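Sequence plus the predicted model coming up.
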Amino acid sequence: MKPTAGGGPMKYVDVQTARIRYHESGDPQAPPVVLLHGIGRSLEDWDAQHPLLDTDHRVISIDLPGFGLSQRMPAPTTLSTLADGVWATLDALGETRPVHLMGNSLGGATSMQMLVDEPARVSTLTLVNSAGFGKEVTFALRALAIPGVGRQLLRRIDKVSAPRLERSVFAERAMVTPERVAMAIKLSRQPDFAAVYLEVAQALGGFRGIAPRWRAELLPRVARHAKPTLLVWGERDRILPSAHLAAARSAFPHASWHLFPGTGHMPQIERPEEFNKLVRPLLAA
């Protein structure tokens, strides 16, 4: 097995017709925590949380189907197919207990869909700079909806453009390491990367921003289950602005929340210890 960027083992499991990559740490008998990344990203976005959580949890991070180094599912990629793929992956790993779900960006929206689809299998929900709470999104994602432009942009992720993309997700420039740039280029060269990226982007929005219809349908269904929920945002998020946190609090009045100052789109990376301290009470409850 090859190592992940964070030094852990690279493992795969066969799910339907796809090979899905995952990283697991901790005691398999401990309460399970499942970590999901954002659009165009990979499970490496959760590497810093594994050693902080796996002292008393089974921690599983997953490359969403068609992203990271996972193969795509045969059906067009939507929130539903992503959620189905994660549940199927957990089944294949023998994890059928209720899980603590944590999702960043697209991973947050996928986590909400998973809760709606299988509420009995979810213990808690942690949404980190999650998609689903407003139409505003970075221009780079909206540009993908322009006919003929999206695929060309996704094919031009290289040593020049990759650092710019990485800088857009972090408030601190030091986070843009050579390893993260190299991983971004590697991910962009996977066979299904551009097709799956465009399918998701077009299913969830367009040039005007994130579409309202799926948000209006999903959020009330999530709220009806009222699972213990934590909303987390970075104040300097340039992908999904921190103003979305107010909409998230309105949609889920039962939820706890926290805004990290001076932090970008991935607080779990930029503020790993603080993030871990923040989620601990929810996991314990």
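Thanks, I have the structure now.

C-alpha only now, for contacts and for neighbours.
Will do.

can you give me the strands in the stretch 151-285 of the chain?
Taking DSSP state E, counting those that start in this stretch, the strands of the stretch 151-285 of the chain run over residues 205-206, 209-210, 229-234, 256-260.

let's bring in a second model and compare:
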Amino acid sequence: MSVDEHTIDLAGSPVFFRSAPARGVPAVYLHGVPTSSEDWLPFLAAAGGLAPDLIGFGRSGKGGHLDYTIGGLADAVEALLPERLNLVGHDWGAVVGLELAARHPDRVAALALLNPLPLVEGFEWPAPARRWRRPLLGELAMGATTQWLLDRELRRASPAWPPERTAAVWRQFDQGTQRAILRLHRQTDKRALEATRPRLGRLSAPALVLWGELDPWCPVALAAAFSALLPRATVERVDGAGHWPWIERPEVIDRALAFLADARA
């Protein structure tokens, strides 16, 4: 399936997104940190939908004036949402997706969340995030990052991470993206999703949470606490996979898409 590329102005910033014709209810795919909508190309090719680059990442705007909070990232893509949609999110993108679902519970048909950032009771920031959250130390750590160091960290999170993807991420890992990462981590409480719990309680859509068990950033031990945010959540562990489970286990793509298709049936 052909995937098209677009850039439009939304919420005071250019927003880049990829799209392909969808069968049935379209999915909106939200990537995590530090990647882009390129993560979702296999999903778009298989089932269509829409995948934006969140502000601060990929080919979207990275201005210093932008709001790099969960709410700000949601604001920047909210106008792209179809009237009826499935939400697919990974890492920070899953958190942004839950914010959008909490705002529009009646528009969401189903959710598929992959290794979401579990900002719930029991979560502790991983070592890189702890550095980023500290003024000056975070800037020094970002400034010292090389492609080799980035590749090492991505492979630690997902052992089957392909080196060509590191090269693509590195090309877009500029000062704007580094600033967005620092601000996002500094302005987010590690229990942020607890405040969203009452609004998520109105969500009637079924949710599938797919969790690579080897993820050092988003520990699978918090899967139950995270899924308790959603009234109709099912959790499935992905054996032998890390932070990007669909890269290590391509059958995860089929599982997620089959769930979304069954949810609308």
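Yes, it's here. Here the structure is a predicted model, which is why all the values come from computation and not from measurement.

what's the TM-score here?
The pair, once superposed, lands on a TM-score of 0.89 when counted by TM-score structural alignment, normalised by the length of the second structure; 259 aligned residues with a CA RMSD of 2.1 Å.

on that earlier part again, so which of the strands of the stretch 151-285 of the first structure comes closest to Met102 of the first structure?
strand 229-234 (9.2 Å; CA to CA).

Among the strands of the stretch 151-285 of the first structure, which comes closest to Met114 of the first structure?
strand 229-234 (13.9 Å).

post-alignment, that closest one versus the second structure, mean distance?
In this overlay with the second structure, the average offset of strand 229-234 of the first structure from its partner residues is 0.9 Å by mean CA distance after the TM-score superposition for the first structure.

counterpart of that strand in the second structure, which residues?
Alignment note (TM-score structural alignment): strand 229-234 of the first structure is matched to residues 207-212 of the second structure.

Give the closest residue to Ala192 of the second structure in space, chain neighbours not counted.
Leu119 (5.6 Å; CA to CA, 6 or more residues apart in numbering).

In the match of strand 229-234 of the first structure, which residues are buried?
207-212 (16 or more other CA atoms under 10 Å).

show me the contacts for the residue nearest to Ala192 of the second structure.
189-194, 226 (CA atoms under 8 Å, 6 or more residues apart in numbering).

Which among the residues you listed count as buried?
For the contacts of Leu119 of the second structure, buried by 16+ other CA under 10 Å: 190, 193-194, 226.

Could you check which residue of the first structure pairs with Arg18 of the second structure?
Per TM-score structural alignment, the equivalent position to Arg18 of the second structure in the first structure is His23.

Figure out the helix or strand that that match lives in.
Using DSSP states H and E, His23 of the first structure sits in strand 18-25.

one step back: got the buried ones among the contacts of Leu119 of the second structure as CSV, with distance to Val252 of the second structure columns?
Formatted as CSV, those follow (distance: CA to CA, whole Å):
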residue, distance to Val252 of the second structure
Lys190, 27
Leu193, 25
Glu194, 28
Phe226, 19
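
Report how many residues lie close to the nearest residue to Asp54 of the first structure once chain neighbours are set aside.
Closest residue to Asp54 of the first structure apart from its sequence neighbours, by CA to CA, 6+ apart: Gly26 at 4.3 Å. Number of residues near Gly26 of the first structure (other CA atoms under 10 Å) recorded here: 18.

correct me, but the match of Arg18 of the second structure touches Met10?
Yes. Between His23 of the first structure and Met10 there is a contact at 6.3 Å, judged by CA atoms under 8 Å.

rewinding a little: would you format the buried residues of stretch 207-212 of the second structure as CSV with distance to Pro128 of the second structure included?
Converted to CSV, those look like this (distance: CA to CA, whole Å):
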residue, distance to Pro128 of the second structure
Ala207, 29
Leu208, 28
Val209, 24
Leu210, 23
Trp211, 21
Gly212, 19
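
Of these, which is the nearest to Asp9 of the second structure?
Ala207 (30.8 Å).

what's the closest one in contact with, if anything?
110-113, 230, 232-234.

Likewise for Leu140 of the second structure?
So Leu140 of the second structure contacts nothing (CA under 8 Å, 6+ apart).

on that earlier part again, compare His23 and Met10 of the first structure and say which is more crowded by neighbours.
Neighbour count, other CA under 10 Å: between His23 of the first structure and Met10, His23 has more, with 23 against 15.

for the more buried one, what are its contacts?
8-11, 43, 60-62.

Quick one: mark the members of those that sit in strands.
Under the assignment DSSP state E, these contribute 11, 60-62 to strands.

between the residues you listed, which is closest to Arg156 of the first structure?
Ile62 (25.6 Å).

and His90 of the second structure, what pairs with it in the first structure?
So, by TM-score structural alignment, His90 of the second structure is matched to Asn104.

still on that earlier bit, of the buried ones among the contacts of Leu119 of the second structure, closest to Gly240 of the second structure?
Phe226 (20.7 Å).

Thanks a lot, see you next time.
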